[in-house]
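Enquirer: Here you go, sequence then predicted model.
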Amino acid sequence: MDKILIHGGHPLSGSIKVSGSKNSSLPILAATLLTREPCIVHRVPDLSDTHYMLQILIHLGAQVERASGTVTVAAENVQSVAPYDVVRKMRASVCVLGPLLGRCKEATVSMPGGCVIGDRPIDLHLKGFEALGAAVRVEGGNIKVFAPKLRGAVINLRGKFGPTVLGTDNVMMAAVLAEGTTVIEGAAQEPEVVDLANFLNKMGAKIEGAGTRRLIIEGVKELHGVEHDIIPDRIEAGTFLVAGAIAGKEVTVK
């Protein structure tokens, strides 16, 4: 088992720049599948989960370039089946279901790592897709969703554990290309959901209410490429602030 050894007794000082949010970057990278045009995403953190997400995008047919914290994704041609070997490593890989369903009208994703229906709220994702008109099958460890046409609906995503962030992201990404208006009640309010909504709106989506419990999404026919900066990671920022408060002389978190 890997260990981290910390030799204490030294005060902290200086300044440090906070990385981009992992929980924002993963669904935003997945959302690049919604358009054929290139998307440029800045401040993508250098983490194993973002590496896995980029591998999934490549396996789905996207062209991916990475230079430092900037990622360019061109998903001109994509397939609808995500690779098991990569998906199983990361729970958030399920968030490619929404954009694939929205664009391709079908998607197949293996049950992601750490997720079991009934344990984590994957059932709420599927409930949202069904409300939009998709058929859902869970068989052989795979989640399959398909719909000749997606139509707007009123969807309540609040489960027994509260609102679902990934579920809100997933249904929102599918709904932006659905016909008509979708209303998501019980939506997650986290800043990462707001960041995704802002990214989608830059692409040409029509989403109102991000950051509240009620999202209103007016479907559009297509989305276009954009350039976007990921918001800072609030968990990382909080960690540095606490460390600075406890053991710091003068610590600046940027």
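Expert: Received the coordinates, thanks.
Enquirer: only C-alpha atoms for contact and neighbour calcs from this point on.
Expert: OK.
Enquirer: shouldn't N142 be in contact with V109?
Expert: Yes - at 5.7 Å, N142 counts as touching V109 under the criterion of Cα atoms under 8 Å.
Enquirer: higher neighbour count, those two?
Expert: Higher neighbour count among N142 and V109: V109, with 24 against 16, using other Cα atoms under 10 Å.
Enquirer: how near is that one to I122?
Expert: Distance of V109 to I122, computed by Cα to Cα, to the nearest Å: 12 Å.
Enquirer: do V251 as well
Expert: Going from V251 to I122 by Cα to Cα gives 40 Å.
Enquirer: For A245, give me its contacts.
Expert: The contact partners of A245, taken as Cα atoms under 8 Å, 6 or more residues apart in numbering, number zero.
Enquirer: Go through the helix or strand hosting it and flag the buried ones.
Expert: Using DSSP states H and E, A245 sits in helix 234-247. Neighbour-count burial for helix 234-247, counted by 16 or more other Cα atoms under 10 Å, picks out 234, 236-237, 240, 244.
Enquirer: Of all pairs in those, which one is the farthest apart?
Expert: Largest separation among the buried residues of helix 234-247 by Cα to Cα: R234 and G244, giving 15.1 Å.
Enquirer: same for the strand or helix carrying V41, what does it pack against?
Expert: V41 is part of strand 39-42 when elements are defined by DSSP H and E. Strand 39-42 is packed against strand 70-74, strand 227-229, with contacts defined by 3 or more Cα pairs under 8 Å, 6 or more residues apart in numbering; DSSP states H and E.
Enquirer: List the buried residues of the longest one.
Expert: So that's strand 70-74. Neighbour counts over strand 70-74 (16+ other Cα under 10 Å) mark 70-74 as buried.
Enquirer: and what of the shortest one?
Expert: Neighbour-count burial for strand 227-229, counted by 16+ other Cα under 10 Å, picks out H228.
Enquirer: what helices or strands is it leaning on?
Expert: Where contact means 3+ Cα pairs under 8 Å, 6+ apart, strand 227-229 is packed against strand 39-42.
Enquirer: before we move on, the earlier item: now tabulate the buried residues of strand 70-74 in JSON lines and tack on distance to M172.
Expert: Converted to JSON lines, the buried residues of strand 70-74 look like this (distance: Cα to Cα, whole Å):
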{"residue": "T70", "distance to M172": "24"}
{"residue": "V71", "distance to M172": "22"}
{"residue": "T72", "distance to M172": "22"}
{"residue": "V73", "distance to M172": "20"}
{"residue": "A74", "distance to M172": "21"}
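Enquirer: Report the secondary structure state of S13.
Expert: strand (DSSP: H, G, I helix; E, B strand; the rest coil).
Enquirer: One more to weigh against that first structure:
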Amino acid sequence: MKFGVVVFPGSNCDRDMQDALSVDLQQEVIMLWHKSEDLSAFTKDDCIVLPGGFSYGDYLRCGAIARFSPIMQKVIEFAHAGGKVLGVCNGFQILCESGLLPGALLRNEKQKFICKNLYLKPDGFYKETIMGDEAVYQEVYKIPIAHGEGRYHADEKVLDELEANGQIIFRYCNEKGEVVPEANPNGSVRNIAGICNKNRNVFGMMPHPERACSAALGNEDGKKILTSLLMAAQPVL
């Protein structure tokens, strides 16, 4: 699989993502400037990544300006044609702003920027795609977060559809894997930490798996997430 990592003005996790994919996962990575309109090097078996950071300084609203970058129209077309797209943190915000994922990311419940390690538990997406691999589904992942606007919100109809369609990727949980209010860092509805679209080729999550991909960092749970997430998508696409 080949990866394209988009670089927006204000991106600050693009090189982290490049390093995690190329060094830790041993995958080919092409860096893509936001003004580029050429994705001809990628097929639907590849993946475009929208990294974390503060695209365009987070002016107006997180992801709202990046949504209009020249490359985003091509990313939207790529996604609609079946190509895989992954948005992490600010990338998740951009995916919601562009309409590739439902809902929105609001300011954290306590109105403070949060930067810490926490725990995630796989949810419906994994049940639907990993075909009964309980070892993966039951695993609890320790992953860093770093955001000020990470509170996922959608109306009840959308939330019920996400649940029914198995579109929730991860929920915030405690170290034991219990999805409880106390484990929710930002007030996200239903403890949602990440979702996918109905076709299961567009993924968004607030936590940063690319920051937990190396033994040198003392944590390789992010490597497990990136590997299982993209492998799980293969049969669906």
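Expert: Done, it's in. Quick caveat, the model's predicted, so the values are computed rather than measured.
Enquirer: TM-score for the pair, please.
Expert: The TM-score (TM-score structural alignment, normalised by the length of structure 2) is 0.32; 135 aligned residues with a Cα RMSD of 6.2 Å.
Enquirer: which stretches of the stretch 101-250 of structure 1 form helices?
Expert: 122-131, 165-175, 191-202, 234-247 (DSSP state H, counting those that start in this stretch).
Enquirer: closest to T182 of structure 1 out of those helices?
Expert: With Cα to Cα as the criterion, T182 of structure 1 lies closest to helix 165-175 of those, at 6.5 Å.
Enquirer: on that earlier part again, what is the subsequent helix or strand relative to the strand holding V41 of structure 1?
Expert: Scanning forward in sequence from strand 39-42 of structure 1 by DSSP H and E, the next helix or strand is helix 48-59.
Enquirer: buried residues in that following helix?
Expert: For helix 48-59 of structure 1, by 16+ other Cα under 10 Å, it's 49-50, 52-59.
Enquirer: now do the same end-to-end measure for stretch 142-159 of structure 2.
Expert: Taking Cα to Cα, the first and last residues of stretch 142-159 of structure 2 lie 25 Å apart.
Enquirer: how about the longest strand seen in structure 2: buried residues?
Expert: For structure 2, the longest strand by residue count, based on DSSP state E, is strand 114-122. For strand 114-122 of structure 2, a neighbour-count test (16+ other Cα under 10 Å) marks 114, 118-122 as buried.
Enquirer: Return the set of buried residues in the helix or strand following it.
Expert: Once the chain leaves strand 114-122 of structure 2, the next helix or strand it forms, by DSSP H and E, is helix 124-129. Neighbour-count burial for helix 124-129 of structure 2, counted by 16+ other Cα under 10 Å, picks out 124-127, 129.
Enquirer: Let me know the closest of those residues to E77 of structure 2.
Expert: F125 (23.0 Å).
Enquirer: Next one: the closest one relative to Y152 of structure 2, how far apart?
Expert: To Y152 of structure 2, F125 of structure 2 is 17 Å away according to Cα to Cα.
Enquirer: go on, M231 of structure 2?
Expert: Distance from M231 of structure 2 to Y152 of structure 2, counting by Cα to Cα: 25 Å.
Enquirer: Near I40 of structure 1, how many other residues are there?
Expert: 19.
Enquirer: ok, it to A174 of structure 1 distance?
Expert: Distance, I40 of structure 1 to A174 of structure 1, using Cα to Cα: 21 Å.
Enquirer: same thing with G14 of structure 1?
Expert: Applying Cα to Cα, the value for G14 of structure 1 to A174 of structure 1 is 44 Å.
Enquirer: Of those two, which one has the most company?
Expert: Higher neighbour count among G14 of structure 1 and A174: A174, with 26 against 11, using other Cα under 10 Å.
Enquirer: wait, that one sits on C104?
Expert: No - using Cα under 8 Å, A174 of structure 1 is not in contact with C104, being 10.2 Å away.
Enquirer: if I've got this straight, N23 of structure 1 is in a helix?
Expert: Yes - N23 of structure 1: assigned to a helix according to three-state DSSP.
Enquirer: ok, for it, nearest residue in space, not its chain neighbours?
Expert: Take N23 of structure 1 and drop its neighbours on the chain: the residue closest to it by Cα to Cα, 6 or more residues apart in numbering is E192, 6.3 Å away.
Enquirer: Might one say that the one you found is in contact with K22?
Expert: No - using Cα under 8 Å, E192 of structure 1 makes no contact with K22, being 9.0 Å away.
Enquirer: what about those two, which has more around it?
Expert: Using other Cα under 10 Å, the more surrounded residue of E192 of structure 1 and K22 is E192, with 28 against 24.
Enquirer: Would you mind measuring from the more buried one to F146 of structure 1?
Expert: Per Cα to Cα, E192 of structure 1 is found 27 Å from F146 of structure 1.
Enquirer: ok, now S13 of structure 1?
Expert: Distance of S13 of structure 1 to F146 of structure 1, given as Cα to Cα: 54 Å.
Enquirer: More neighbours: which of these two?
Expert: The neighbour comparison of S13 of structure 1 against F146 (other Cα under 10 Å) goes to F146, with 22 against 13.
Enquirer: Measure how buried the spatially closest residue to the more buried one that is not a sequence neighbour is and give me the count.
Expert: Nearest residue to F146 of structure 1, sequence neighbours excluded (Cα to Cα, 6+ apart): E106, at 3.9 Å. A count of neighbours around E106 of structure 1, defined by other Cα under 10 Å, yields 23.
Enquirer: What's the separation between E106 of structure 1 and L124 of structure 1?
Expert: 18 Å.
Enquirer: M231 and Y152 of structure 2: who's more crowded?
Expert: Neighbour count, other Cα under 10 Å: between M231 of structure 2 and Y152, Y152 has more, with 27 against 13.
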